[in-house]
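Colleague: got a structure for you, letters missing:
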């Protein structure tokens, strides 16, 4: 389905699911605003790959409101409007109740909850009717998937799930849908970080498919949510997990 003429903002888009989504939406015809925190080389390479006429790289800390305002302003200055917002940047630390700290809690809530909320707030006046908001939740929020080792992470993503439901109702009168994708274990840099090969093999065996998901498989679902075919889908958290943790 063509996304020609559409404009998408994706935070954390220089790598992983964000990058795969930027590539997929651009392949479908959309222009893409590629937010990154520090990896300017990867972001610039992605702009060159897509083409400077349909891609823009913007450095911004997706947990800070002034930076989010800068990101939205840059998108509107170049493309004139916004059609899709995907707050993808996130943190996934391992913390149990006993190991949780105030600073770790604040970091998770700032990037996983505050940033997405205020990005949508700042972008909303510029989103055209028929626009889309796609949050990123997690497969770890299922009843069988919640792990004590990811206490702060799942708490923050639980907040995202509730924002989806509330904002879907608030933005519906403007014709804007709000959903989330909830990936299961997906082969990204963030997922692999800090895991031994033994742990990774154990996690692979938990999947009925015997493998991890790929970033482009999540991007395909975002592309569906971005298109006209999803116009009656809103307030939903779509689990993209290959039947893992169900």
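Modeller: Everything's here; your move. Note that the structure is predicted; figures quoted are calculated from it, not measured.
Colleague: going forward, measure contacts and count neighbours with C-alpha atoms only.
Modeller: OK.
Colleague: give me the number of residues near residue 40?
Modeller: The number of residues packed near residue 40 is 15, by other Cα atoms under 10 Å.
Colleague: I meant to write residue 216 there.
Modeller: Residues lying near residue 216 (other Cα under 10 Å) number 19.
Colleague: How about the one 4 residues further on?
Modeller: Residue 220: 16 surrounding residues under other Cα under 10 Å.
Colleague: Quick check: it vs residue 183, distance?
Modeller: Taking Cα to Cα, to the nearest Å as the criterion, residue 220 is separated from residue 183 by 12 Å.
Colleague: next one: residue 229
Modeller: Distance of residue 229 to residue 183, given as Cα to Cα: 21 Å.
Colleague: Between these two, which has more neighbouring residues?
Modeller: For residue 229 and residue 183, the more surrounded residue by other Cα under 10 Å is residue 183, and the numbers stand at 24 against 11.
Colleague: so residue 140 makes contact with residue 244?
Modeller: No. Between residue 140 and residue 244 no contact is recorded; they are 9.8 Å apart, counting by Cα atoms under 8 Å.
Colleague: Could you name every residue contacting both of those two?
Modeller: Common contacts of residue 140 and residue 244 (Cα atoms under 8 Å, 6 or more residues apart in numbering): residue 184.
Colleague: and the nearest residue to residue 91 once chain neighbours are set aside, what does it touch?
Modeller: Excluding its sequence neighbours, the residue lying closest to residue 91 (Cα to Cα, 6 or more residues apart in numbering) is residue 108, at 6.0 Å. If you count contacts by Cα under 8 Å, 6+ apart, residue 108 has them with 90-93, 152-153, 156.
Colleague: rerun at 10 Å
Modeller: 63, 90-93, 114, 152-157 (Cα atoms under 10 Å, 6 or more residues apart in numbering).
Colleague: and for residue 220 and residue 183, which residues touch both?
Modeller: By Cα under 10 Å, 6+ apart, the residues touching both residue 220 and residue 183 are residue 240.
Colleague: In helices, which of the contacts of residue 108 fall?
Modeller: Using DSSP state H, 152-157 are the members of the contacts of residue 108 that sit in helices.
Colleague: can you put those in TSV and add distance to residue 71 and neighbour count?
Modeller: Putting these into TSV (distance: Cα to Cα, whole Å; neighbours: other Cα atoms under 10 Å) gives the following:
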residue	distance to residue 71	neighbour count
152	27	25
153	25	27
154	27	25
155	26	17
156	23	23
157	23	25
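Colleague: next up, a second structure to put side by side with the first:
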């Protein structure tokens, strides 16, 4: 049954953990109906839905590999069936693989590109076909595109593709009244980010920006909510490096 009564509807691919989960929570607080897209961890997705409903939002979780066009189309179709349409799409689903170029495992590179590049194109294509007028599409990059840290070659290259995609799509949406942007976070305090890093490395990264702290998922969620909102609609075709001023 549709609940389309003026409520804006958001799909957050990669919404079960970390920054994505913070975005789900923030959009729920702002009154959106939210679809939590996830790849594998049903418990985390259920917890994200529980947080959204506790904030008063209608929400459900949908399992979809972002690189699988049939699964992604199914997620959009379910959102339309339950909520009446889709207004906002954010894709945070991603994969990280670190290695010097000379030592790269090309199977790992292929897997990275499948999620980070193909997945971004699949979600963007479905969003471009279905998002309603006045809506918003936000893809996710990384501030490593620009800092070029050692061992991040494959990951940064995949996110460079996402930035090119977002800028091109913004222009292709002419006449649709849909803004398209990319957010490129810097180091952000998520469980995934902390994994495998020493306290010394974390402290160094925290001091790499003039604000001298790690980003918090809420910092990125506030930006994502703004870009998705009518108030942020004039921001279009941009890559926003949300990193506290890290160079």
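Modeller: Nice, thanks for sending it over. Just so it is clear, the structure is predicted and the values come from calculations on it, not from any experiment.
Colleague: got JSON lines for the contacts of residue 108 of structure 1, with distance to residue 13 of structure 1 too?
Modeller: Output for those, formatted as JSON lines (distance: Cα to Cα, whole Å):
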{"residue": "63", "distance to residue 13 of structure 1": "14"}
{"residue": "90", "distance to residue 13 of structure 1": "11"}
{"residue": "91", "distance to residue 13 of structure 1": "14"}
{"residue": "92", "distance to residue 13 of structure 1": "16"}
{"residue": "93", "distance to residue 13 of structure 1": "19"}
{"residue": "114", "distance to residue 13 of structure 1": "18"}
{"residue": "152", "distance to residue 13 of structure 1": "23"}
{"residue": "153", "distance to residue 13 of structure 1": "20"}
{"residue": "154", "distance to residue 13 of structure 1": "22"}
{"residue": "155", "distance to residue 13 of structure 1": "23"}
{"residue": "156", "distance to residue 13 of structure 1": "20"}
{"residue": "157", "distance to residue 13 of structure 1": "19"}
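Colleague: just curious, which of the residues you listed is nearest to residue 29 of structure 1?
Modeller: Proximity of these to residue 29 of structure 1 (Cα to Cα) peaks at residue 90, which lies at 26.1 Å.
Colleague: Structure 2: which residue goes with that closest one?
Modeller: Superposed on structure 2 with TM-score structural alignment, residue 90 of structure 1 falls opposite residue 94.
Colleague: all strands for structure 2, in order.
Modeller: Assigned by DSSP state E, structure 2 shows strands spanning 9-13, 33-38, 59-63, 88-91, 136-140, 179-185, 239-242.
Colleague: center of structure 1 - which residue?
Modeller: Centroid-nearest residue in structure 1: residue 88, 2.4 Å away (criterion: Cα atoms, centre = their mean).
Colleague: correct me, but residue 140 of structure 1 touches residue 146?
Modeller: Yes. Counting by Cα atoms under 10 Å, residue 140 of structure 1 touches residue 146, with 5.0 Å between them.
Colleague: shared neighbours of these two, which are they?
Modeller: When contacts are counted by Cα under 10 Å, 6+ apart, residue 140 of structure 1 and residue 146 have 153-154, 245 as shared neighbours.
Colleague: How many residues are close by residue 144 of structure 2?
Modeller: By other Cα under 10 Å, the burial measure for residue 144 of structure 2, its neighbour count, is 22.
Colleague: brain fart, residue 73 of structure 1
Modeller: Residues near residue 73 of structure 1, counting by other Cα under 10 Å, number 16.
Colleague: Over to the one 10 residues further on?
Modeller: For residue 83 of structure 1, the number of neighbouring residues by other Cα under 10 Å comes to 24.
Colleague: residue range for stretch 225-239 of structure 2 in structure 1?
Modeller: The aligned range for stretch 225-239 of structure 2 in structure 1 is 223-237, by TM-score structural alignment.
Colleague: So which bits of the matching stretch are buried?
Modeller: Residues of stretch 223-237 of structure 1 classed as buried: 223, 225-227, 231, 234-237 (neighbour count, 16 or more other Cα atoms under 10 Å).
Colleague: Include distance to residue 136 of structure 1 when you put those residues into TSV, please.
Modeller: Compiled in TSV, those are given as follows (distance: Cα to Cα, whole Å):
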residue	distance to residue 136 of structure 1
223	13
225	12
226	14
227	17
231	19
234	14
235	13
236	11
237	9
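Colleague: Apart from its chain neighbours, what residue comes closest to whichever residue in structure 1 pairs up with residue 114 of structure 2?
Modeller: The alignment partner of residue 114 of structure 2 in structure 1, by TM-score structural alignment, is residue 110. Excluding the flanking residues, the one nearest residue 110 of structure 1 by Cα to Cα, 6+ apart is residue 63, at 5.1 Å.
Colleague: who's in contact with that neighbour?
Modeller: 89-90, 107-119.
Colleague: now, which of the residues you listed sits nearest residue 72 of structure 1?
Modeller: For the contacts of residue 63 of structure 1, the minimum distance to residue 72 of structure 1 (Cα to Cα) is 7.8 Å, reached by residue 119.
Colleague: What lines up with that closest one in structure 2?
Modeller: Under TM-score structural alignment, residue 119 of structure 1 pairs with residue 123 in structure 2.
Colleague: Whatever residue of structure 1 lines up with residue 136 of structure 2: what's it in contact with?
Modeller: Aligned by TM-score structural alignment, residue 136 of structure 2 pairs with residue 132 of structure 1. Listed by Cα under 10 Å, 6+ apart, the contact set of residue 132 of structure 1 reads 8, 82-86, 168, 171, 175-179, 222, 225-227, 230-231, 234.
Colleague: ok, for residue 132 of structure 1, nearest residue in space, not its chain neighbours?
Modeller: Leaving out its chain neighbours, the residue that sits closest to residue 132 of structure 1 by Cα to Cα, 6+ apart is residue 84, at 4.6 Å.
Colleague: Surely residue 159 of structure 1 touches residue 112?
Modeller: Yes. With contact defined as Cα under 10 Å, residue 159 of structure 1 counts as touching residue 112 (8.7 Å).
Colleague: more crowded one of the two?
Modeller: residue 112 (29 against 15).
Colleague: Nearest residue to the more buried one in space, please, no chain neighbours.
Modeller: Per Cα to Cα, 6+ apart, closest to residue 112 of structure 1 is residue 90, 5.2 Å.
Colleague: Can you report how many residues neighbour the residue nearest to residue 129 of structure 1 when sequence neighbours are not counted?
Modeller: Spatial nearest neighbour of residue 129 of structure 1, excluding adjacent residues (Cα to Cα, 6+ apart): residue 175 at 5.0 Å. By other Cα under 10 Å, 16 other residues sit near residue 175 of structure 1.
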